[in-house]
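A.B. asks: Sequence plus the predicted model coming up.
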Amino acid sequence: MSTTPRPILFVSLPESGLLNPMLVLARELAQRGTADLWFATDEPRRADVQRSAGRTPVEFASLGEVFSELSAVSWSDEVYREVTQSSRFKAHRAVIRQSYRPDLQAEKYRRLEAVVEKVGPALMVIESMSSYAVDLALTRNIPFVLSVPFLPSNVLTSHNPFGSSYTPKNFPVPHSGLPFPMNAVQRMSNRLFKLRTLALFVNPTMGKVLSEDARIRKELGLPAPSPMTRIDRAEMVLCNSVPELDYPFEIPAKMKLIGAVMPPLPESSGPEDDAGLREWLDTRSSVVYMGFGTITRLTRDQVGALVEVARRLDGKHQFLWKLPEEQQHLLPARESLPGNLRIESWLPSQLDVLAHPAVEVFFTHGGGNGFHEGVYFGKPLVVRPLWVDCFDQAVRGQDLGISLTLDRPQTIDPGDVVDKLTRVLGDPAFRRRAERLGELQRAAGGRTRAADLILGLPALN
């Protein structure tokens, strides 16, 4: 084997749902003693990267501060309302309008370019939303692996009705939340979703953005954008899912479905780390875990509705709710909260919670990570879809018989939530199906198989 340094450079946006699986994989390689590991992301994630060290370090490469326009966590309340509205197409359109910023992408490209000059990577492992990193790998002819924390069809289905796609022509377009197969009305809706997405880019306002993108690409010597290029040119695509969680279609050989990428568990070190949470779980027989990700912003009415859900199920089930500190002022007075509700602003490990046998259902927003994590541990789901891909996971989970979706996710009706939770908790078939799919995820290999596949690539040998 060659003794020449063969650096591996990971690149990811800073959002937890995108970054975390990449950190787990980087740490697995570090634990194996793989040398020359680098991780490029935004400055606020420096400590997270540095904690990924194992037998060898994972060097942090800063891409500067987070651009608020590109980070859903820091979008204004007005933008948040637009991207989480009930119309799936309008929400999809709002995300594109907000995040399609060629000037900011170009700045990240230049910062990553400086990192590449310093590191000289033999291989890049790129999170699928980091388009500037894909552009750089293509321009510099650096072999790259694409990391996908979504369902496989999310990156294999084109939004362009005339573009190439790895899925069948009548397959549901990402972010539509449509089922498969579809009836005639749904097929028409699916086609209109694609056509409206295409029409979005001939709008005069978006036309100016496209012109700016073309100018910047010419200046940087970048190829013209093509949605499937990241798949076509990748050495390999690592997808944190299994075929059985998506609708059936022929998956290309270069896509390796490895299941959810999990760290070794438990992650928390004991009572001193989890503030007695494990002890609390150990003494409960039926717990509903409520966790809606890092992007969800609840209103006072929605918080009150969720408290009412716990109240109505008091005496039957316990509730553990991860509610961020900045949203806890929306809670009713502490003395009026039901006794079966435990609220935490932070958990040392959501995975430890989901792995606990007392947790019987995961009430989630249905994001890619949360959806796969819940199923990995064999937990049925109740889904309150938040935006874009959440609706796609929700419809597949319902069709697979592992979850139910709220009828009115925007308002959160307590009666609707109680009904869905009661049905999932009361029917053992939901759990049996989730456990079977969890077994398939674990058999797919996760972080260890991903590391094996990466280390076997020609670029590193």
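C.D. replies: Alright, I've got the coordinates.

A.B. asks: C-alpha only now, for contacts and for neighbours.
C.D. replies: Noted.

A.B. asks: Quick check: Lys256 is in a strand.
C.D. replies: Yes. Assessed by DSSP: H, G, I helix; E, B strand; the rest coil, Lys256 belongs to a strand.

A.B. asks: Quick check: closest non-adjacent residue to it.
C.D. replies: Nearest residue to Lys256, sequence neighbours excluded (CA to CA, 6 or more residues apart in numbering): Leu238, at 5.1 Å.

A.B. asks: need the contact list for that neighbour.
C.D. replies: Val145, Leu146, Ser147, Val148, Met255, Lys256, Leu257, Ile258, Ala450 (CA atoms under 8 Å, 6 or more residues apart in numbering).

A.B. asks: Could you give me the buried positions within the helix or strand in which the last one is found?
C.D. replies: When you say that, I think you mean Ala450. Element membership for Ala450 (DSSP states H and E) is helix 446-455. Using 16 or more other CA atoms under 10 Å as the test for burial, helix 446-455 gives Gly446, Arg447, Thr448, Arg449, Ala450, Ala451, Ile454.

A.B. asks: put this beside the first:
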Amino acid sequence: MFLRLLLVAGAVIAALVALFIPSSPQREPYVQGRNKTALFITNIQHGLSNVHVATASALLEGYPDIEVHFASFPKLREKLARVSAFAQAKTPAAKDIVFHELRGQPFAEAMQLLGATQESTISPPGIAGIDQFTNNMQDWVSPWGVEEHMVLYDEISALIEEVDPAVVVLEVLLRPALDSTRDKNRLHAIISPNTLLDSFRGDQPYGSMFWKYPAWSSGFDFPVPWRNMLENIYLNFRFIYAVMLTPNLSAKKAELRTRGLKDPINFLKMHRPDVPWITMNTEGASIPVDVVPTNVTCAGPILLSVAPASEQDPELAGWVSQGPTVLINLGSGFEYSINYVRPMVGALVDVLTKTDIQVLWKFKKLGEYSDDELAPLKPFLENGRLRLSNWLPIDVLSLLETGDIVASVHHGGSNCFHEAVSAGVPHVILPLWVDLYNFAALSETAGIGVWGCRDTSPDWTADGISSAIIKVVDGGNASISLREKAKSLGDKVRAGEKGRDISAREIAKLAYVK
């Protein structure tokens, strides 16, 4: 009886949500520009843009007759030049990516002006962190003020006119680009690093987003356990309110409409049935959904394929090959405050004392504290079993593909998760905010990873980190199972077509004007 009531309630709730979302208007056919031309427009953050860079690279290699343009902020220029050179080494007919520098305000800078910091982003899962999450959500949807939004909107509009591409390729968090492209009615596609559930939770039937699928930031298992059902419903309601009804976002939308924008910052209507949407959803490494919306392509991991590790940095690749190595890499932007460095140091002392592995730790300091905090690690630095680096001279995927990495310790970002999945390497996930908790739970459900410090997240303890790493590397029954399942899944992913090639093929279809 209780289940039936939940099903009915979920269906009613879903219907009520639909009332707030206007149906898609009848549209004229999209405008296509010059034949064999694609324009990518993205933010610079690796977690947002890597899928686009990987797709652009595959376009250069597989479709050298297509002219690839890429608009972003200055820091991405060097990376795209490297991608062009690598693609040309594989496909001599490949051309350079044409880079267009956006002079408007980058996403991170806009966030900082709103007072966002790493510490303000970190939040616990579930109800304990929902207030912070929903407050942050208003900024994440679109952090630019009206004037800054208009600067980028106008700049991108002019660029589209100048390049006149057959297709514009977008991401979900550069909202001025999405608004500009749609207001100009240009043919476009969206590539997302997220999974189907992340993007299309609300499309699932019978209101199952409330009672079956774990809410964003919940970290609940799938399907949602009975004990978490009411909390899951509450979390979903709070999320809907955050993106639809909050005064700050509503006022910004209203002002942008007065400036001539037709449907600005419509977060809940980003997907259109007539617009291709490409996702990294991967069978065996994603929560299965009941409904896949029209025009959505599940490409699996969309990853940048570059030179082997031995070519990128022979010395570091040689060190990694000396023995089983744990890679600790909490994404491109994470920096270690004193509250995070202390438990990590304690954990590494424990792991390096109890096992014979070696550790490569991407470490970047946040705040002022003494280097003495790292003193307990000195013996392991001196004997060569531990390396610290504030950046990795070898791309993470290339490191994982060496076969020498026995565990990938990361924060649960989609790119980090899918890199390890593709390489068949088990995970130790230390999530810090929002969707990271769901990837951590997913790794355990799939049997390919461990959620470290699950009981204390987002705070860490030395014991929580060390026990998670040791569980993966100690050779016991749990370790063997994790490694075998991760390897089996990785073998299956690599046996199929590469996600970046699937993504590039979908974009190429649109770049050829019919």
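C.D. replies: All right, it came through fine. Model, not experiment: these values are computed from the prediction.

A.B. asks: re the thing from before, return the mean post-superposition distance for the helix holding Ala450 of structure 1 against structure 2.
C.D. replies: Averaged over the aligned pairs, helix 446-455 of structure 1 sits 1.8 Å from structure 2 after superposition, using mean CA distance after the TM-score superposition for structure 1.

A.B. asks: Report the aligned residue range of structure 2 for that helix.
C.D. replies: Taken onto structure 2 by TM-score structural alignment, helix 446-455 of structure 1 occupies residues 499-508 there.

A.B. asks: would you list every one of the strands in the stretch 201-350 of structure 2?
C.D. replies: Along the stretch 201-350 of structure 2, the segments classed as strands by DSSP state E, counting those that start in this stretch run 277-279, 296-298, 325-328.

A.B. asks: could you dump the ones you listed to a markdown table with distance to Leu102 of structure 2?
C.D. replies: As requested, those are exported to a markdown table (distance: least, CA to CA, whole Å):
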| stretch | distance to Leu102 of structure 2 |
| --- | --- |
| strand 277-279 | 24 |
| strand 296-298 | 29 |
| strand 325-328 | 33 |
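
A.B. asks: looking at those, which is buried most?
C.D. replies: strand 277-279 (a mean of 26; mean count of other CA atoms under 10 Å).

A.B. asks: Now distance to Glu373 of structure 1 too, for the buried residues of helix 446-455 of structure 1, in CSV please.
C.D. replies: What follows is the buried residues of helix 446-455 of structure 1, written out as CSV (distance: CA to CA, whole Å):
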residue, distance to Glu373 of structure 1
Gly446, 11
Arg447, 13
Thr448, 16
Arg449, 17
Ala450, 17
Ala451, 19
Ile454, 22
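
A.B. asks: Spatially, which two of the residues you listed are the most separated?
C.D. replies: Gly446 and Ile454 (12.4 Å; CA to CA).

A.B. asks: contacts for the host helix or strand of Ala486 of structure 2?
C.D. replies: If you go by DSSP H and E, Ala486 of structure 2 is part of helix 477-495. For helix 477-495 of structure 2, the surrounding residues in contact (CA under 8 Å, 6+ apart) are 284, 300, 421-426, 447-449, 471-473.

A.B. asks: quick one, helices of the stretch 251-400 of structure 2?
C.D. replies: Here the stretch 251-400 of structure 2 has its helices, by DSSP state H, counting those that start in this stretch, at 309-312, 314-320, 338-354, 378-382, 396-400.

A.B. asks: How are the strands of the stretch 1-150 of structure 2 distributed by residue range?
C.D. replies: Listed in chain order, the strands found in the stretch 1-150 of structure 2 under DSSP E, counting those that start in this stretch are 34-41, 67-72, 98-101.

A.B. asks: and Glu419 of structure 2, what is it in contact with?
C.D. replies: Taking CA under 8 Å, 6+ apart, we find Glu419 of structure 2 in contact with Pro301, Leu303, Val396, Leu397, Leu400.

A.B. asks: what does it align to in structure 1?
C.D. replies: By TM-score structural alignment, Glu419 of structure 2 lines up with Glu373.

A.B. asks: Can you tell me the element its match falls in?
C.D. replies: helix 368-376.

A.B. asks: Distance from the helix or strand that that helix is followed by to the middle of the chain?
C.D. replies: Stepping forward along the backbone from helix 368-376 of structure 1, the first helix or strand reached (DSSP H and E) is strand 381-383. Put simply, strand 381-383 of structure 1 sits 16 Å off its chain's centre (CA atoms, centre = their mean, to the nearest Å).

A.B. asks: With stretch 168-184 of structure 2 instead?
C.D. replies: On CA atoms, centre = their mean, the centre of stretch 168-184 of structure 2 falls 18 Å from the chain's centre.

A.B. asks: now swap in stretch 68-76 of structure 1 and tell me
C.D. replies: Distance of stretch 68-76 of structure 1 from the chain centroid (CA atoms, centre = their mean) equals 16 Å.

A.B. asks: mind listing what the equivalent of Val261 of structure 1 over in structure 2 touches?
C.D. replies: Alignment note (TM-score structural alignment): Val261 of structure 1 maps to Ile302 of structure 2. Listed by CA under 8 Å, 6+ apart, the contact partners of Ile302 of structure 2 are Val51, Ala54, Thr55, Pro193, Met280, Lys498, Gly499, Arg500, Ser503.

A.B. asks: measure the second one to Asp154 of structure 2 for me?
C.D. replies: In this case it means Ala54 of structure 2. Per CA to CA, to the nearest Å, Ala54 of structure 2 is found 27 Å from Asp154 of structure 2.

A.B. asks: more crowded one of those two?
C.D. replies: Ala54 (22 against 15; other CA atoms under 10 Å).

A.B. asks: That one contacts Ser305, correct?
C.D. replies: Yes. Judged on CA atoms under 8 Å, Ala54 of structure 2 makes contact with Ser305 at a distance of 7.2 Å.

A.B. asks: contacting residues around the most centrally placed residue in structure 2?
C.D. replies: For structure 2, Ser414 is the residue whose C-alpha lies nearest the centre (CA atoms, centre = their mean; 3.8 Å). Residues near Ser414 of structure 2 by CA under 8 Å, 6+ apart: Gly47, Pro193, Asn194, Leu436, Phe439.

A.B. asks: and if you look at Leu146 of structure 1?
C.D. replies: Applying CA under 8 Å, 6+ apart, the residues near Leu146 of structure 1 are Val125, Ile126, Glu127, Ser128, Arg230, Ile231, Ala234, Met236, Val237, Leu238.

A.B. asks: That one corresponds to which position in structure 2?
C.D. replies: That one, Leu146 of structure 1, aligns with Ile190 by TM-score structural alignment.
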